[in-house]
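Undergrad: Mind looking at a prediction? Sequence and model below.
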Amino acid sequence: MAGTTVTGTTVDELLAELAALEDPKARAVNERHGDDHGVNLGRLRAIAKRLKTQQDLARQLWETGNTPARLLALLICRPKAFERDELDAMLREARTPKVHDWLVNYVVKKSAHAHTLRVAWFADPDPVVASAGWALTTERVAKRPEGLDLAELLDAIEAEMRDAPERLQWAMNNCLAQIGIEHPEYRARALAVGERLEVLKDYPTPPGCTSPFAPIWITEMVRRQNPT
């Protein structure tokens, strides 16, 4: 595990460097969001910039199971170098929100296996895995909707989102909002579904930020697209 990398840095040295960045205040904030580390992500990104792309090192860092090490791995890996089953196994191991989010957004979305994984994960009985399927579907809704049945997606959201576990609920809500924002022909229904379900209606939103409550989110983003 401590083998020397191309840059002369070992995994053990990187683990020690990441441990030295641990900040109790940052950990307290992260733990409120379900994460289990206290490393400033700006500093972690600086380490990744120094290391550059190193696929073998990324795999070694991932295998440690250490959250900051896994985040670093996702920044220095080569997304297209992973096999489908490897990405599937990684996602099922990625239980903390930040690792899960970065894996989906920084790696899986850039992989040649994104489509097959989206289909497989979308219907998975594990809600955390299913949330990744919904996240990949949301990107399709916004960028490449061809082949998607948006009415069917709205049916599923209307039937399941209110009682879905938190991470899956959040992913479905994102999809609902993107359907309403990007597809005018479905906007009225998306707004109506959001109003009826009231998911995230009371979510605390800082001043200057847009509420994740779908009707507010859709209305605001459409306004920005069509300023008067």
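TA: Arrived safely. Residues are numbered from 1 along each chain as shown.
Undergrad: C-alpha only now, for contacts and for neighbours.
TA: OK.
Undergrad: hang on, His198 packs against Pro215?
TA: Quick fix: residue 198 is Glu, not His. No - taking contacts as CA atoms under 8 Å, Glu198 lies outside contact range of Pro215: 9.1 Å.
Undergrad: Going along the chain, name the helices of the chain.
TA: For the chain, applying DSSP state H gives helices covering 11-20, 24-32, 41-51, 55-63, 67-76, 84-93, 97-102, 114-122, 127-143, 150-160, 166-182, 187-197, 214-225.
Undergrad: Make CSV out of the ones you listed and add mean neighbour count and distance to Val108.
TA: Shown next, in CSV, are these (neighbours: other CA atoms under 10 Å; distance: least, CA to CA, whole Å):
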stretch, mean neighbour count, distance to Val108
helix 11-20, 15, 24
helix 24-32, 14, 23
helix 41-51, 14, 19
helix 55-63, 19, 15
helix 67-76, 24, 10
helix 84-93, 15, 7
helix 97-102, 19, 9
helix 114-122, 18, 6
helix 127-143, 22, 9
helix 150-160, 15, 21
helix 166-182, 23, 16
helix 187-197, 18, 27
helix 214-225, 17, 26
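Undergrad: Got another one to weigh against that:
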Amino acid sequence: MDFETVMQELEALGKERMKKMYVSNGAHEPVYGVATGAMKPIVKQIKRDQQLAEQLYTTGNYDAMYFAGIIADPKAMAATDFERWIDGAYFYMLSDYVVAVTLSESDIAQEVADKWIDSGEELKMSAGWSCYCWLLGSRKDQEFSESKIASMLDRVKHTIHDSPERTKSAMNNFLYTVGISYRPLTEKAVEVSKEVGVIEIKRDNKKSSFLNAHESIQKDLDKGRVGFKRKYVRC
């Protein structure tokens, strides 16, 4: 399936209701409003196609960029490719759910995510922390340095309340993910989340939302979900 055909298919699948939802979350034109589940039949036909993914990502069309993440071949992407992708990710649904997810399936995930976390740029930092959520939630515990993850928990404790809004949200998710998906530091994550307490996320023209990783961790611990790992990160 070529570029023009995919774009036509995506446009035909667009729904006004989905488009409004994406726009309300920060997407801007061009956007068709395709539900992620509706993309699956096209994904089955294409599977993986890095060249096509690159063409789609550069359109600036939200739906095409999201689709690019599903058909990309992360292991074929270099650090410079991920830098291009994060530079094109203009709001959190791209940075955290397209770029970070794609990065998490690459062999250079941690080194790129570490660089983004240190960048001082809101969406890069958000993508970096989100990438660790996808990694910790899917890969075996022994693939990570316990001391490194422990120091990242300390970093969250000391900096989360002063971080940019989207970064705060991703850091809160990181706290939760360590608590549930990384057994060696479940107890430390519980302690840190208790110290951090409630996080306020301020949003333009909307009411603030409030996040509490401690409560979320406790709920899942009570359900016996400790050690939870996803089988698949992408669709």
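TA: Perfect, thanks for sending it. Computed from a predicted structure; not experimentally measured.
Undergrad: Superposed, what's their TM-score?
TA: The TM-score (TM-score structural alignment, normalised by the length of structure 1) is 0.79; 207 aligned residues with a CA RMSD of 2.5 Å.
Undergrad: dump the residue contacts of Ser169 of structure 2.
TA: 126, 201, 211 (CA atoms under 8 Å, 6 or more residues apart in numbering).
Undergrad: What about the closest residue in space to the last one that isn't next to it in sequence, how many residues nearby?
TA: By the measure of CA to CA, 6 or more residues apart in numbering, the closest residue to Leu211 of structure 2 outside its immediate chain neighbours is Ile199, 5.0 Å from it. By other CA atoms under 10 Å, the residues close to Ile199 of structure 2 number 18.
Undergrad: count of residues packed around the closest residue to Glu165 of structure 2 other than its chain neighbours?
TA: In space, and not counting its chain neighbours, Glu165 of structure 2 is closest to Ile201: 5.6 Å by CA to CA, 6+ apart. Look at Ile201 of structure 2: counted by other CA under 10 Å, it has 17 neighbours.
Undergrad: quick one: Ile201 of structure 2 and Arg166 of structure 2, what's the gap?
TA: Separation of Ile201 of structure 2 from Arg166 of structure 2 (CA to CA, to the nearest Å) stands at 8 Å.
Undergrad: tell me, what's touching those two both at once?
TA: With CA under 8 Å, 6+ apart, Ile201 of structure 2 and Arg166 have no common neighbours.
Undergrad: you'd agree the residue nearest to Leu211 of structure 2 is up against His214?
TA: No - Ile199 of structure 2 is beyond contact range of His214, at 10.7 Å (criterion: CA under 8 Å).
Undergrad: how about Arg32 of structure 1, what's its match in structure 2?
TA: Arg32 of structure 1 maps onto Ser24 in structure 2, with residues paired by TM-score structural alignment.
Undergrad: make that Glu83 of structure 1, sorry
TA: Mapped onto structure 2 by TM-score structural alignment, Glu83 of structure 1 lines up with Ala78.
Undergrad: same deal with Tyr186 of structure 1?
TA: By TM-score structural alignment, Tyr186 of structure 1 lines up with Lys188.
Undergrad: what's the neighbour count on that match?
TA: Using other CA under 10 Å, Lys188 of structure 2 has 17 other residues around it.
Undergrad: From Ser147 of structure 2, how far out is it?
TA: Distance from Lys188 of structure 2 to Ser147 of structure 2, by CA to CA: 12 Å.
Undergrad: And for Asn212 of structure 2?
TA: 24 Å.
Undergrad: neighbour-wise, which of those two wins?
TA: It is Asn212, of Asn212 of structure 2 and Ser147, that has more neighbours when counted by other CA under 10 Å, with 18 against 10.
Undergrad: Glu200 is in contact with that one, correct?
TA: No - using CA under 8 Å, Asn212 of structure 2 is not in contact with Glu200, being 9.1 Å away.
Undergrad: ok now do the equivalent of Glu93 of structure 1 over in structure 2, which residues does it touch?
TA: The alignment partner of Glu93 of structure 1 in structure 2, by TM-score structural alignment, is Gly88. Residues near Gly88 of structure 2 by CA under 8 Å, 6+ apart: 58, 60.
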